[in-house]
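S.K.: My questions concern the predicted model and sequence given below.
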Amino acid sequence: MINRLKNSGLLYIMMLLTACSGVRNMDENLPSRYVNPFIGASTSVGAAEVYHGLGKTFPGAATPFGMVQISPNTITGGDNSPGYSYEHKTIEGFAVTQMSGTGWYGDLGNFLIMPTTGKLNIIAGKEDGSISGYRSNYDKDTEVARAGYYSVNLTDYGIKVETTAAPHSGMLRFTFPENKSSRIQIDLARRVGGTSERQYIRKVDDYTIQGWMLCTPDGGGWGNGDGKAKYTVYFYARFSKPLKDFGFWTADIPDSWTRKREEVVSIDYLNRVKEAAIVTGENELEGKHLGFYNNFETHKDEEVTMQVGVSFVDMDGAERNYKAEIADKTFDEISRNAAAMWDKDLQRIKVKGGTEDQKTIFYTALYHTMIDPRAYSDVDGRYVGGDYKIHQTTNFTKRTIFSGWDVFRSQFPLQTIINPTLVNDQLNSLITLAEESGNEYFERWEFLNAYSGCMIGNPAISVLADAYVKGIRGYDINKAYQYAINTSTKFGNDALGYSPAPHSISNTLEYAYTDWCIAQIAKGLGKEDDALRFHIKGQAYKNIFDQEKGWFRPKNADGTWEPWPENARTKEWYGSIESNPYQQGWFVPQDVQGMIELMGGIDKVLADLTEFFEKTPDHFLWNDYYNHANEPVHHVPFLFNQLKAPWLTQKWSRLICEKAYKNSVEGIVGNEDVGQMSAWYVLASTGLHPVTPGSTRYEITSPIFDEIEFQIDDKFFSGKNFIVKTHNNSSENVYIQKALLNGKPYDKCYLDFQNIVSGGKLELFMGNEPNKEWGLSND
């Protein structure tokens, strides 16, 4: 239904109101009504014009930072981390866990539930029809997604499916046709990008099953196994229909077979599963490829429900999560509760003005920043630690999925303003992982305890320093500081003063920045010797700047330069990761003035940076210049503020908001990256964005909205709210003419974090021509 995404925002809202009638009050003041989970819900490589694909978000039901996401899945193999891509024509089931916006090869997508009728099929089959199965075509015009709710009609079976969620549990409601052979079936082996290694299931009583699914690198998943993910999903599921005619299937998969990404969707593998034995008359079963079904008769439009509690700790935990959150609740009650959770969290930022589409893009972006880092501990605070033993939290929520290389740039600087508790949770989660695993250093891309080593740099140090200098300190800072030093020692520029091939530029620059971050913490702790040592290490970027070429150049371990190819600055992967030297070379956030001097002075750098943007294609998809589709350049539009040309920050940030984000499936030009792409939009569209996490400076730019109100957490800071108010703002009037801070003239193009969290009002007076005199004060 809400697939007409290129239509006006007003039509979108009207359609959503129609679909939601009788479910909840769609108060026009509630921000959740603007959430469109279809934005970014595609993995299409063709539409993205690059190997990374588009947003890779999922449209299914979730709660803010919740453990459970009940979402449709259209594909198992390939680089399709959310398990769903909008252009697919069939659905193979509804999983209870999903990843959001990740590149690499995805994971989760566990406990795949599918309602069917007629003959029992035990494989999903192929969308192209090359092998048949239980997957179903679906009617796009009936597909509805909103915050905490999803529904669709499966046309092959005539079944309407609705899903909703609670933090550790969820519920599905199926509206069946009249049929003597209706059923709900569950693929316990299924996993995005692979399979679980072993499964166990047992009947608890006439309405309930419980069990587990063990996932290891041998079954693919995260990074097709290279991400080293090892976890067990435990479930407790209750049906509204009694378990009278139920059974299992168990496939005999040879030990010699590889069970990863492409193998598990191959014809040979599917045919093997198709021959699985059907087991009846038993109440429990364990195996390496199991499924479960419950047959029943239905009358026309009969509603059948299924409730599921999930845990990563044990089966008792799944049952406790279920009982604490959804036992004895109706589907509509759970759906209303989910929407209320979203409205509470989305109101951390309130906006006025802008078009309907802009508000939809904004609140959907804010929604996407609240998927991860998700809860990993149960309702009682238990979690599985880095030693794979059970631990107990008392003062924080254990969280997982830390896409560090992405989210240190915008996602966590946003959360320091609107959700400092979450920042404390994440740091405690990283600290306990480092301790319990015995590694005693921070992981850069954590996934369910896995030290996956994905991407580069030491981003956890950035998140730590940013929190520390802003006064967010609900963790053991001494332990965290030691782990930060250990991390820098293990991954850094120490041996040579720079990092050699293969990613010499990217690694050297990123390690130099996070060493500077350590210096900021050391200053606060009174460790002057450390502060000086890490400040000097933060200058390592100078060691790979080739004065002859006038740019950063990869250096070999023996101190020689790598050959300089034709078009070196725009050659992707030349000394850089997922970028080129032109893009990566701007990453000296810790010493922008030093970078300017190194590059030849302000006039030369301003001209170069201006050309960098002017050569960027208007669609802002993957390109050799300002490549907003990937993270290395996300701070670059705000560098103009430090080049004494703040009007260019205003110009380009507004244009990026306009061109790189849309109210459509293709509305995110690159992978969502676990909240980073959306967090950039949230901050930029409100007129504030940092260049340097670990500093308290936020750059001022041109807001989209007439008024933005940040709710300040009074448990951490003195302010109640901070308001950004624009005057004479429009799509043409993008340039700041003058500013007032708390009623007094303000001529700086930046704010300090304390200005924000102490509460107050920033007023910006806008016009259609740059005021090249405003914002130049550094007093």
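M.R.: Nice, thanks for sending it over. Residues are numbered from 1 along each chain as shown.

S.K.: Please make it C-alpha for all contacts and neighbour counts, starting now.
M.R.: Will do.

S.K.: quick one: residue 679 from residue 559, how far?
M.R.: 39 Å (Cα to Cα, to the nearest Å).

S.K.: Compare the two and say which is more crowded by neighbours.
M.R.: residue 679 (28 against 13; other Cα atoms under 10 Å).

S.K.: Show residues contacting whichever strand or helix holds that one.
M.R.: Using DSSP states H and E, residue 679 sits in helix 676-685. Outside helix 676-685, the residues within contact range by Cα atoms under 8 Å, 6 or more residues apart in numbering are 362, 365-366, 368-369, 406-407, 409-411, 414, 634, 653-654, 657, 668, 670-672, 689, 701-705.

S.K.: Mind checking which of those are in strands?
M.R.: Judged by DSSP state E, the contacts of helix 676-685 include residue 689 as members of strands.

S.K.: For ChimeraX, what selects the buried ones among the contacts of helix 676-685?
M.R.: Buried subset of the contacts of helix 676-685, written as a ChimeraX selection, criterion 16 or more other Cα atoms under 10 Å:
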select :362,365,366,368,369,406,407,409,410,411,414,634,653,654,657,668,670,671,672,689,701,702,703,704,705
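
S.K.: Could you report the distance from the residue nearest to residue 679 when sequence neighbours are not counted to residue 704?
M.R.: Distance criterion Cα to Cα, 6 or more residues apart in numbering; nearest residue to residue 679, sequence neighbours excluded, is residue 411 at 4.9 Å. Taking Cα to Cα as the measure, residue 411 falls 19 Å from residue 704.

S.K.: re earlier: what distance separates the helix holding residue 679 from the centre of its chain?
M.R.: Distance of helix 676-685 from its chain centroid, counting by Cα atoms, centre = their mean, to the nearest Å, is 12 Å.

S.K.: cool, stretch 156-170 as well?
M.R.: The mean C-alpha position of stretch 156-170 is separated from the chain mean by 22 Å, Cα atoms, centre = their mean.

S.K.: Buried residues in that stretch, which are they?
M.R.: Buried, per 16+ other Cα under 10 Å, within stretch 156-170: 157-170.

S.K.: For the stretch 351-500 of the chain, just list every one of the helices.
M.R.: 356-368, 404-407, 411-418, 420-437, 459-469, 477-490 (DSSP state H, counting those that start in this stretch).

S.K.: export these to CSV and tack on distance to residue 522?
M.R.: Shown next, in CSV, are these (distance: least, Cα to Cα, whole Å):
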stretch, distance to residue 522
helix 356-368, 33
helix 404-407, 22
helix 411-418, 20
helix 420-437, 17
helix 459-469, 10
helix 477-490, 8
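
S.K.: Against that first model, consider the following:
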Amino acid sequence: MKSKILFILLSVFIYSCKDNSAKSEIKENLTVFVNPFIGTGGHGHTYPGATVPFGMVQVSPDNGKSDWDWCSGYHYSDSIIVGFSHLHLSGTGIGDLADVLLMPINKKVDLTIKATARDEIPYKSSYSHSNEKSSPGYYQVFLQDSKVNVELTATQRTAYQKYTFAKGDEQSVVIDLGYAINWDKAVKTSLTLEDEYTVSGYRFSTGWAKNQKVFFVAKFSKPVKNYILASNHKIIDGAASEGEKTSTQLFFDAKNNTELIVKVAVSSVSVANAKDNLDSETFDVARTAAEDVWNSSLSKIQVETPIDSLKTIFYTAMYHAQIAPVTYSDKNGQYRKENDSIVTAKNYTAYSTLSLWDTFRAENPLLTLIAPDKVSDIVNSMLSYYETKKILPVWTLYANETNTMTGYHSIPVIVDAYQKGIKGFDAEKAYEAMKTTMMQNERGLNFYKQFGFIPYDLLDESVTITLEYAYDDWCVAQMAKALGKEADYEYFLNRSKAYHYLFDPETGFMRGKSKDGKSWNEPFDPKHSNHREQTDYTEGNAWQHSWFVPQDVTDFVSLHGSNEIFASRLEKLFTESSEITGDNVSADISGLIGQYAHGNEPSHHISYLFNSAGQPWRTQYWAHYILETQYNTTPNGLSGNEDCGQMSAWYIFSSIGIYPMNPASGEYQIGSPIFEKSTITLVDGKTFVIEAKNVSKENFYIQSATLNGKKFDQTFITHKQITKGGVLHFEMGSEPNKKWGLTNNNKKG
């Protein structure tokens, strides 16, 4: 973090809503409030390295350890670095990438060593957090063993590494393309010393992404005076090598100065495209540009509070929410598909790393507010996938379908974009893709269509999958209605009530049901968890997965019998003991408040359900409690996997007082704002302001509200109302006003 706040001139905002006049402002540098180390400890799985918003490269340190908490390549508990690679995952629960590893060192190493453990890697070094820094677009660490100071920065498609060696020391860099951690494994690599400044090559690997191909070029600021080249741990002659694992050690002249800079660009297509992606800026210019673009992105929502720790949590969340998805197409628009075909993105940028099971809930809706220009590109990226596979993506990594997690949640992302008026994609084609996807037979849809639900005796995780397909069906129905396809609307709307089959009125839980349509899965323990197999629930239990009916909460409440019964059962979720039973409990069940598990996404909408049961003060209480207890400014500041922005998006929305409980409805449920003032700058220059008068740690209950000066007495606000601009004003107090927010709340979703 920087020691002082710099002030830079941002763009002139022209406010067209009636409450604002045209003016320009000098705004503070918000990057000083970002701490990229938040989430690098615990189970957050974030990385501290350098990238720009939605950038193609993510250059970051790798600890060299293969373990769940090292999915990003780095964990704050570690003290060893083996190198700095150029592609990383932010907050996922499966590890991959860490491609094209570079490591500066001050001595010759043995490239023939077949390291079977990190301790055997000859170029590793210890480091200390006391000499390590990170800020948006910049990372620095001192390697203690080799006495090299490393600095990293990035542009959209180019990574920069700056090494400062001790005076008189050998200046050398190892490039190891065979290096791999976690699920990843190199299958074919190549290195070529093109000239005294340039190394190029490729790394093909299999792992979570079964067919990942990365081409790269590295351009050094000094000429290579000598080198050693290895293939499969054997030293070879010549200037090029190819094999499953290739590596090289490059040596540079130490007489001129102690500094060495390398620029690295990557491509999924070819070395030629990587060269085209390579930017020409200096390290310092690139670093300044990265900070500027981050400051602009962070300023899309500006919050006012006297509590700096809340600003740190908020702006770090804004940072994490704009790391993924990542740019995938090259400067010329080309990118590689899973089947190795090369296509060109015309009039859009292709994106990868689509963690849709997580991000459809809040991360993607957040982008419709703060980065709407990216949303249509994301939709077009998914439609490009559909062109090849004739099915929409589930979880794509470097254009590979991982089929990780349940449902087809590209569907609500598309519908959310369309309903909010985001243009730039073919709506009819999108509808065709959604309908085709939900009418095929993969991933249990054959059972879903046959029985109206998925029987537990035919497929694991049947309850979660059924509930999520029901929601996807509702989304398809909304798109069908918008496009005038009435018969399809009725068909998918009817299917979206599949949750009726699984609701047990005696217990109040969604339960596994047999293919006979009558028998429940017995014995039943709502606290029981079995991770991903022989279970009715995905990464959770009945307590956590029985609340996913965001498409029709009014009907859902009626199944319980009354608002009072529903709210009582929902309250018990938060007050029940936090014991989780079973011999193979999912590690994803974390951040427990009772049986509520904030560390995993299925719980994220739940606290907002009280609004639809006539008890909005309970939503205000629990949303505030989650904000207070599940986020902090330490490396352990996230209660579960960041999951490509979703954990942070929940905080962003909830902290300003709204949340997309039904993410494709075009509505936001109202919770409990923690900031005195939050200003959303919209794409057309308008602003939407949320004010919370008298808000404090104790004053988190809404007493009254106005919207643009008029009385506001409902617990949701529409996207359309927000994008018109204006002011939503809350009066806050320490005791609940149980009469506020009871108007017009019996809406579906």
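M.R.: Structure's in. What do you need? Computed from a prediction, not measured in an experiment: that's the story for all the values here.

S.K.: What does the TM-score come to for these two?
M.R.: Once superposed, the chains reach a TM-score of 0.91 (TM-score structural alignment, normalised by the length of the second structure), with 704 aligned residues with a Cα RMSD of 2.1 Å.

S.K.: Return the residue of the second structure aligned against the residue nearest to residue 679 of the first structure.
M.R.: Using TM-score structural alignment, the partner of residue 411 of the first structure in the second structure is residue 363.

S.K.: how close does the residue nearest to the spatial centre of the first structure sit to residue 202 of the first structure?
M.R.: The first structure has residue 674 as the residue nearest its centroid, 1.4 Å off, counting by Cα atoms, centre = their mean. According to Cα to Cα, residue 674 of the first structure stands 35 Å off from residue 202 of the first structure.

S.K.: same question, residue 208 of the first structure
M.R.: Taking Cα to Cα, one finds residue 208 of the first structure at 9 Å from residue 202 of the first structure.

S.K.: Ok, residue 356 of the first structure next?
M.R.: With Cα to Cα as the criterion, residue 356 of the first structure and residue 202 of the first structure are 49 Å apart.

S.K.: contacting residues for residue 584 of the first structure?
M.R.: 505, 506, 576, 632, 633 are the contacts of residue 584 of the first structure under Cα under 8 Å, 6+ apart.

S.K.: repeat that for 10 Å
M.R.: 505-507, 509-510, 552, 569, 575-578, 631-633, 636 (Cα atoms under 10 Å, 6 or more residues apart in numbering).

S.K.: Just give me the match in the second structure for it.
M.R.: In the second structure, residue 584 of the first structure lands on residue 545 (TM-score structural alignment).

S.K.: Residue 280 of the second structure: how many residues sit nearby?
M.R.: With other Cα under 10 Å as criterion, residue 280 of the second structure counts 10.

S.K.: wouldn't it be in contact with residue 157 here?
M.R.: No - Residue 280 of the second structure is beyond contact range of residue 157, at 11.3 Å (criterion: Cα atoms under 10 Å).

S.K.: And the top helix by length along the first structure, how far out from the chain middle?
M.R.: Looking across the first structure with DSSP state H, the single longest helix is helix 504-524. The chain centre lies 24 Å from the centre of helix 504-524 of the first structure; the measure is Cα atoms, centre = their mean.

S.K.: Same question for stretch 535-551 of the second structure.
M.R.: 21 Å.

S.K.: how big's the offset between the longest helix of the first structure and the second structure?
M.R.: Here the mean offset of helix 504-524 of the first structure against the second structure after fitting is 0.7 Å, by mean Cα distance after the TM-score superposition for the first structure.

S.K.: what's that helix aligned against in the second structure?
M.R.: Counting by TM-score structural alignment, helix 504-524 of the first structure corresponds to residues 462-482.

S.K.: so what's the alignment partner in the second structure of residue 482 of the first structure up against?
M.R.: Correspondence of residue 482 of the first structure to the second structure, assessed by TM-score structural alignment: residue 432. By Cα under 10 Å, 6+ apart, the residues touching residue 432 of the second structure are 383, 386, 390, 391, 476, 480.

S.K.: Quick check: the gap between residue 432 of the second structure and residue 476 of the second structure.
M.R.: 10 Å.

S.K.: what's the answer for residue 56 of the second structure, then?
M.R.: For residue 56 of the second structure, the distance to residue 476 of the second structure - Cα to Cα - is 31 Å.

S.K.: Between those two, tell me which one has more neighbours.
M.R.: Higher neighbour count among residue 56 of the second structure and residue 476: residue 56, with 30 against 27, using other Cα under 10 Å.

S.K.: Now name the helix or strand holding the aligned partner of the more buried one in the first structure.
M.R.: Under the alignment by TM-score structural alignment, residue 56 of the second structure pairs with residue 67 in the first structure. Under the criterion DSSP H and E, no helix or strand holds residue 67 of the first structure.

S.K.: ok, now how distant is residue 67 of the first structure from residue 109 of the first structure?
M.R.: 12 Å.

S.K.: joint contacts of these two?
M.R.: Joint contacts of residue 67 of the first structure and residue 109 (Cα under 10 Å, 6+ apart) are 96, 97, 98.

S.K.: Tell me how many other residues surround the second one.
M.R.: Neighbour count of residue 97 of the first structure, defined by other Cα under 10 Å: 25.

S.K.: Now do stretch 395-402 of the first structure: which range of the second structure does it align onto?
M.R.: Going by TM-score structural alignment: stretch 395-402 of the first structure matches residues 347-354.

S.K.: Sweet, I'm off.
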